[in-house]
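Trainee: let's see this in three dimensions:
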Amino acid sequence: MTDPVLGSRSRRRLLTAVGAGTAVGLAGCLGGDDDDSDAADDEQDDSADIEYIDHPGDGPIEFESSHGCGVCGMGVVDYSERNAQVAHESGDGMTFCSSGCLVAYLVAPDHFDGPDSEIAGVWTTDFDTGDLIDAEEAYFALEHDERRADDPMGVDPRVYAEEELALEYVDQYDDLNEDDVITYDEIDEDVADIYRGSRLP
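Mentor: Prediction:
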């Protein structure tokens, strides 16, 4: 039941603030050098409040500096070569810093406080062109090796509009093959677990 005084968005902001305060308090209690503190401050400055955005669902919208990732909270405009977005039938949307956070949200939107509404559209950044493309028509190359990745959250799937480019990506590496290229409909908990397992329920 929704508290009439404290709506879902207000609760989300409150929980975000409490979580951030707890993390800062623990960091202070545990100690650490100044470089670590500066890095934590920088990461916190880069993040934005996680909340719904207005999204008509008829095509991708432009990312704004106020948009935060619906999974990790990082600001999305800093990751223009990785970011993604989802529109729900309710007119609410969520943005993501990366394709890895997107796949986590897709398999567990309720866990990430997504709206109680069906997904109407999904867009993610093409790793070849840098353009936002329809994720439901895209090909996901399932990169597993963080040593090859320069991704904001560890490692992300490489997304391409063209299957040929996704296959070319996996062909570069001995530990990947054509089975590591999947479509949107094949995204499941096992795929999401590769990228954001620690954030899933």
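Trainee: when you work out contacts or count neighbours from here on, use the C-alpha atoms and nothing else.
Mentor: OK.
Trainee: give me the buried positions along the helix with the most length in the chain.
Mentor: Secondary structure of the chain per DSSP state H: the longest helix is helix 8-30. The neighbour-count check on helix 8-30 (16 or more other Cα atoms under 10 Å) flags R12, V24 as buried.
Trainee: give me the distance between L15 and V181.
Mentor: 37 Å (Cα to Cα, to the nearest Å).
Trainee: another sequence for comparison is provided below:
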Amino acid sequence: MAYDRYVAICHPLRYVVIMKSCLCFLLVLVSLFVSLWEALLHTLLLLSLSFCSALEIPHFFCELAQVLRLACSDTFINNILIYFAALMFGGLPLSVIIFSYIHIVSSVLRMPSSEGKHKVFSTCGSCLSVFSLFYGTSFGVYISSAVTDSSRKAAVASVMYTVVPQMVNPFIYSLRNRDMKESFRMLTGQTTSLL
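Mentor: Okay, here's the model as predicted:
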């Protein structure tokens, strides 16, 4: 999505030539293949571990880090793979997103029309808010799990990055609609007048 925005804003006249349907299909296919391969690798390495008698995970889903805590055997390779996967599938996309948005902002600042700038920033603002919500909550979960050992706090934090961004995503993208913006302004204006 960040690459699509980058091409649309930085190379608008070449957008149709660059973003062909075969490239979009290839981007989706590579993303699907890499994520399936990574999940399969984690699962196969997890199957080689032996587990202790207490097999209760204090989560509502089987998060890999919580499953590894139950293992009695050495999980060093699994942890290395988790850090490598976090770097490759978290850090690399984040750096591409940041790189593309730096180019977008520099292109927008060179635009002469303030209306064009506003339109571009409103279009990219929703994408950027979804990205920051997802990466911010994910980063917060892993930092908090390193600091605290509370399983309840870890479960609540996991809900924050697995459920909240996907729930808020349609709301954020619908705010680009002019009617939705007006309705939201009216709603917030009525609520603030009640307070």
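Trainee: TM value for the aligned chains?
Mentor: Overlay of the two chains. TM-score (TM-score structural alignment, normalised by the length of the second structure): 0.28; 73 aligned residues with a Cα RMSD of 3.9 Å.
Trainee: any idea which strand is longest in the first structure?
Mentor: Ranked by number of residues, the top strand in the first structure under DSSP state E is strand 119-125.
Trainee: what packs against it?
Mentor: strand 84-88, strand 132-134 (3 or more Cα pairs under 8 Å, 6 or more residues apart in numbering; DSSP states H and E).
Trainee: report all helices and strands that the host helix or strand of Y169 of the first structure contacts.
Mentor: Using DSSP states H and E, Y169 of the first structure falls within helix 163-171. Other helices and strands packing on helix 163-171 of the first structure, by 3+ Cα pairs under 8 Å, 6+ apart, are strand 139-141, strand 158-160, strand 181-183.
Trainee: just to revisit the earlier point, any idea which of the helices and strands packed on strand 119-125 of the first structure is most buried?
Mentor: strand 84-88 (a mean of 27; mean count of other Cα atoms under 10 Å).
Trainee: tell me what angle it forms with strand 119-125.
Mentor: Relative orientation of strand 84-88 of the first structure versus strand 119-125 (axes from the mean of the first three to the mean of the last three Cα atoms, to 10 degrees): 170 degrees.
Trainee: and the residue lying closest to I182 of the first structure once chain neighbours are set aside, how many neighbours does it have?
Mentor: Leaving aside its sequence neighbours, I182 of the first structure sits nearest to F140 (Cα to Cα, 6 or more residues apart in numbering; 5.2 Å). For F140 of the first structure, the count of nearby residues is 27 (other Cα atoms under 10 Å).
Trainee: try D34 of the first structure
Mentor: 9.
Trainee: and it, how far from D41 of the first structure?
Mentor: 10 Å.
Trainee: from what I see, the residue nearest to I182 of the first structure and L165 are in contact.
Mentor: No. With contact defined as Cα atoms under 8 Å, F140 of the first structure does not reach L165; the gap is 10.0 Å.
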